[in-house]
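Trainee: Predicted model and sequence below, questions to follow.
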Amino acid sequence: MDVRDDATSAPTPSPAVMDTTPRAVSRRLRVITVIATFGGLLFGYDTGVINGALPYMTDDLGLTPVTEGMVTSSLLLGAALGAVTGGRLSDARGRRRTILILAVLFFVGALGCTLAPTTAVMVMARFVLGLAVGGASVTVPVYLAEISPAERRGALVTRNELMIVSGQLLAFTSNAIIAQVGGESGGIWRWMLVVATIPAVALWFGMLVMPESPRWLASQARFSEALDVLKQVRSQARAEAELSEVSALAARDGQERLGGWQDMKATPWVRKLMFTGFGIAIVQQITGVNTIMYYGTQILTDAGFASDSALTANIANGVISVLATFVGIWLLGRVNRRPMLMTGQLGTTGALLLIGFFSLVLPSGEGRAFAVLAMTITFLAFQQGAISPVTWLMLSEIFPMRMRGFGMGVAAVVLWLTNFVIGLVFPSLVSGIGISNTFFLFVVAGVFSLTFVKLYVPETKGRSLETLEAELRARFS
């Protein structure tokens, strides 16, 4: 089935919906976005910090290639469980309350990793941290999508992606600084890991004073509370018009009892939509992005950099990720999601092909090191500027309101399990078939991903969540 759509088919909002937003309302929306996306910052820091901490941790904990993969991928396995659990919890108990619980898990997991005396404890603590990362990967984008006006949804939801890559940059930078200050002192990796407790505390205190998602409140038939929240982030006329649309859809979803596994299996259009979501999630991961994020320092060391130089050079990966995400946010307001996703896939696949080629034909040394660095930067420019923001945005948009957290949670499970498998086997693949052949495998996966997006991924730009749900219901029925 080809579910392509043209931008011209997007419905035009009524004048009441497009009225001028008061300055105080815009300021309130910005504050909510900043506080909620501390979850994204923690997501980024906790997934990126292992990049620089792992070489030091390997010596202190006596890690082998297998246990090294376990330490890295235990977070990803936890994230898979955290995604579906967080999605169900946010549907049942609310987005805001779930984010508060996640902030506690972020703090406990980071502290457990910092104090871990053995590999087993480290794996367990990283798993707990993964529960928080997975939950945040689902709940924060859904919260932002549901509280944002339709015309600003792309920009505001992808602020979370900006915070994710900012967290990774913070991890890369703090790793390099701590390594420079601490030198070869034992346990230096513990200082790298403990930094994550600070934004966890900020997230918890910040969310105490944030509102609940108005669409979640409407799904619980708490319409007066939903209107109160909408008035905080819309003009009064627009809040009332939007509540009318949301309430009608909430009543329809309630009659169909959309909300869980049984409903997904019993409702054909939802089932087809779930498989589309699974495909989008897999597409984002099989580019191999997290091999760069988790093992970037080792990739650069293998290419010819010294250990300290690789840590410093790896900061360039973080910087380009942040800059590319700014570009992605700008583009999302101007171009359609689907072509942007396909352009990103073409760019990442080409960069991976060249990484494999340079690693194969260039002699080890400075020339190969800088060639590989240039291609990892190019790869991340396309990944973080196009693929990642579109992925998280689409997953927060395409599922029905009553099961939005659950739907995105299940899709995120697929995403994190794909991430887990890649993170677990990457060191062994490099050891067994070499880095060039490993990246050539990702190139083949990129070709299949591009075909899937071209044939099956819908366009979502320019619709309210309610209009989009109606379109997808008609298209997949």
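Mentor: Right, received. Where do you want to start?

Trainee: use CA for all of it now, contacts and neighbours both
Mentor: Noted.

Trainee: For the biggest helix by length in the chain, name the packing helices and strands.
Mentor: Taking DSSP state H as the criterion, the chain has its longest helix at helix 404-456. Secondary-structure packing of helix 404-456 (3 or more Cα pairs under 8 Å, 6 or more residues apart in numbering; DSSP states H and E): helix 65-93, helix 119-147, helix 268-285, helix 289-303, helix 337-361, helix 388-397.

Trainee: Structure two is appended below for comparative analysis:
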Amino acid sequence: MVNQKPSFNSIKGAGPEGETHRIDFKDERSSGSTSPNNLHEATLWERQRDPYLGKSERDIIVDLEGLIQQYDLHDLGEELTRGARYAYNRDDTDRLDPNEDERHWIAKEKSPAFKDKWSQTKMMYYVAVLCGAAAIVQGMDQTAVNGAQLFYFEDFGITNTWEQGLINGAPYLCSVLIGCWTSPVLNKHFGRRGTIWISCFVSVASGAWQGATFGKWQLFASRFVGGFAIGAKSSTTPAYAAECSPPRIRGALGSQWQMWTAFGIMLGFIASVAFYPVQVDGYPGLNWRLMLASTSIPPIVVCCMTFFAPESPRWLMSKGRYRQAFDSLCRLRQCRLHAARDLYDIHVRLMLEYELKPKTAWARATKLFSVPRNRRAAQSAFFVMFMQQFCGVNVIAYYSSQIFSDAGFGQQQALLASMGTGIINWLFAIPGILTIDTKGRRWLLLTTFPYMAACLFFTGFSFFIPAEGTARIGCVATGIYLFMVGYSPGMGPVPFTYSAESFPLAVRDTGMAFATATCWGFNFLLALTWPPLQEAFTPQGAFCWYAAWNLFGFFFTWFCLPETKARPLEELDAVFNIRTRDHLKYHLIKTPLIGKGHVGNDLVDVAAVIEGRDMNGHV
């Protein structure tokens, strides 16, 4: 059977970004129409906010009948019809004549109570645990090397600082060159579950290989192979969580990626401490080999978990497998009425995406940079991804044990001190998740950038303290710990959250691929350059270098980074349609008001600045 994608009737017109599609619908959802025939001309871009805009319930039923016929869903016809009517109008549920069980879950879904919000199926919680476990894999991959490098540099005679950085950064070199760009291909052919399974299998193989290496270039190769998994896993897992979860908890499940990545980072430090004393005659370097090989344990668990998890309903529907998508939704939702509603809602949004999305990868890449609105979104997303690395956090993630050793700690003490950074990173990620949707992205960055700069200056200057005694050790540890307190709620959760919401639907996949590649590319650059940077600049200069980048981040955020918190899609178009020079001019005027709570974007005030009026409306 050929799966022909259903579409809505359309006529040509002009959209805000040069689209040639414009659609006429009978409008029973809009109260602003004055046409005798109650017609509303709705652009594709207006329908991003409300995909049912301009359509009547009769239009929905006609569309659904075609869907049932196309995918041979006749036995589900009655359920799907009720679900489509529910998707169209979620307020008047009495007309659906719900049974007692359905009424119960409808009330639960509408209840503002926290316990009702998290009243989900066991399978939904299973998916959340699976995604959290995948994030743990990601984090542990990053930090097991922190303790191992204290030994394998010596065992393999790696004294060249550029070689040290190249070996430590090998996974991220692979990720930016290959891993990030294989994710769309893997997702297309193997689905979300399949991509997670493949990436975790590669992590298992890479970890085991790292533990059995016998030379520096084999160690480089084994770590390079691990990079195939990093890009695919980091882009697929949050998408899988979002596509499986109901809208009410979608943001929370999506943002858990950073928190559980921080937990995995902590586990990597714990593994370094746990295996440090392991020494067996006849097996030289067993301790650092076990540190690296331990990264294979979490992905084995994730590989097993994927076999029992449902596939993403959205991915199944994109392949024309609507019956399987409905079965998947029935496992993820509390009642079949909600499953039927979400099936039709996903279908409508998929059809909108087909209308919006350029058909070729080259067209999507071109549109990302040729359209001013998209280009400004890319500028902002690439900035936060760049600053996640150049705020200096992964200097600590990869080299903290060596830094603590240079400060005067013994090896075991250095590993214990590094474990402390991992614990702090995980604990203080929780406040960031709780405040990112209340305080906003800009607020978190503006409050943490100068704080992180001060901590890095303090850490760097601490190396001027004589090595004798414990003063230098205590100051270096204090500076690094306080830095992690600031990083975890700010630059930790903001970059991936900000990037995911900035791009319009037509170029979202391409934009996220570029943004993720930016993150891992600068991650590799940081890992590569820290050893020679420290050698050339001394620890004082190297820490001050990254402190200065945090000051740059503060000023760029204040003058050039728009706020995206709580913005509907059409308002985000308005935000990113403002030229950067106008945004800069607006915040130059607002700068004297720093400290009075004006750190967001007021579109009315921005418009006033663009038109040449002052803040009181005078020309």
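Mentor: Ah, there it is. These numbers come from a predicted model, not from an experiment.

Trainee: circling back to that earlier point, superposed on the second structure, where does the longest helix of the first structure end up, distance-wise?
Mentor: Superposing on the second structure and averaging over aligned pairs (mean Cα distance after the TM-score superposition for the first structure), helix 404-456 of the first structure comes out at 1.5 Å.

Trainee: what's next to the following helix or strand past that helix, contact-wise?
Mentor: Moving toward the C-terminus from helix 404-456 of the first structure, the next helix or strand (DSSP states H and E) is helix 465-476. Residues external to helix 465-476 of the first structure that are found in contact with it (Cα atoms under 8 Å, 6 or more residues apart in numbering): 3, 11, 150, 245-246, 249, 268-270, 272-273, 397-401, 460.

Trainee: which parts of helix 465-476 of the first structure are buried?
Mentor: By 16 or more other Cα atoms under 10 Å, the buried positions in helix 465-476 of the first structure come out as 465, 466, 467, 468, 469, 472, 473.

Trainee: ditto for stretch 11-23 of the first structure
Mentor: Residues of stretch 11-23 of the first structure classed as buried: residue 17 (neighbour count, 16+ other Cα under 10 Å).

Trainee: Stretch 420-429 of the first structure now?
Mentor: Using 16+ other Cα under 10 Å as the test for burial, stretch 420-429 of the first structure gives 420, 422, 423, 424, 425, 426, 427.

Trainee: so it matches what in the second structure?
Mentor: On the second structure, the counterpart of stretch 420-429 of the first structure by TM-score structural alignment is residues 524-533.

Trainee: if we can go back for a sec, how about the buried residues of helix 465-476 of the first structure in CSV, adding distance to residue 439 of the first structure?
Mentor: Output for the buried residues of helix 465-476 of the first structure, formatted as CSV (distance: Cα to Cα, whole Å):
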residue, distance to residue 439 of the first structure
465, 38
466, 41
467, 41
468, 37
469, 38
472, 36
473, 39
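
Trainee: Which pair of those residues spans the longest distance?
Mentor: 465 and 473 (12.1 Å; Cα to Cα).

Trainee: coming back round to it: tabulate the helices and strands packed on helix 404-456 of the first structure in JSON lines, adding columns for mean neighbour count and distance to residue 186 of the first structure.
Mentor: Putting those into JSON lines (neighbours: other Cα atoms under 10 Å; distance: least, Cα to Cα, whole Å) gives the following:
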{"stretch": "helix 65-93", "mean neighbour count": "24", "distance to residue 186 of the first structure": "18"}
{"stretch": "helix 119-147", "mean neighbour count": "27", "distance to residue 186 of the first structure": "16"}
{"stretch": "helix 268-285", "mean neighbour count": "21", "distance to residue 186 of the first structure": "34"}
{"stretch": "helix 289-303", "mean neighbour count": "22", "distance to residue 186 of the first structure": "19"}
{"stretch": "helix 337-361", "mean neighbour count": "21", "distance to residue 186 of the first structure": "33"}
{"stretch": "helix 388-397", "mean neighbour count": "26", "distance to residue 186 of the first structure": "36"}
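
Trainee: Surely residue 238 of the second structure touches residue 131?
Mentor: Yes: taking contacts as Cα atoms under 8 Å, residue 238 of the second structure lies within contact range of residue 131: 7.3 Å.

Trainee: Now for the two: what residues contact both?
Mentor: Here residue 238 of the second structure and residue 131 have residue 257 as joint contacts, going by Cα under 8 Å, 6+ apart.

Trainee: Let me have the helices and strands packed on helix 404-456 of the first structure in JSON lines, extended by distance to residue 317 of the first structure.
Mentor: JSON lines is the format used below for those (distance: least, Cα to Cα, whole Å):
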{"stretch": "helix 65-93", "distance to residue 317 of the first structure": "19"}
{"stretch": "helix 119-147", "distance to residue 317 of the first structure": "21"}
{"stretch": "helix 268-285", "distance to residue 317 of the first structure": "17"}
{"stretch": "helix 289-303", "distance to residue 317 of the first structure": "8"}
{"stretch": "helix 337-361", "distance to residue 317 of the first structure": "14"}
{"stretch": "helix 388-397", "distance to residue 317 of the first structure": "15"}
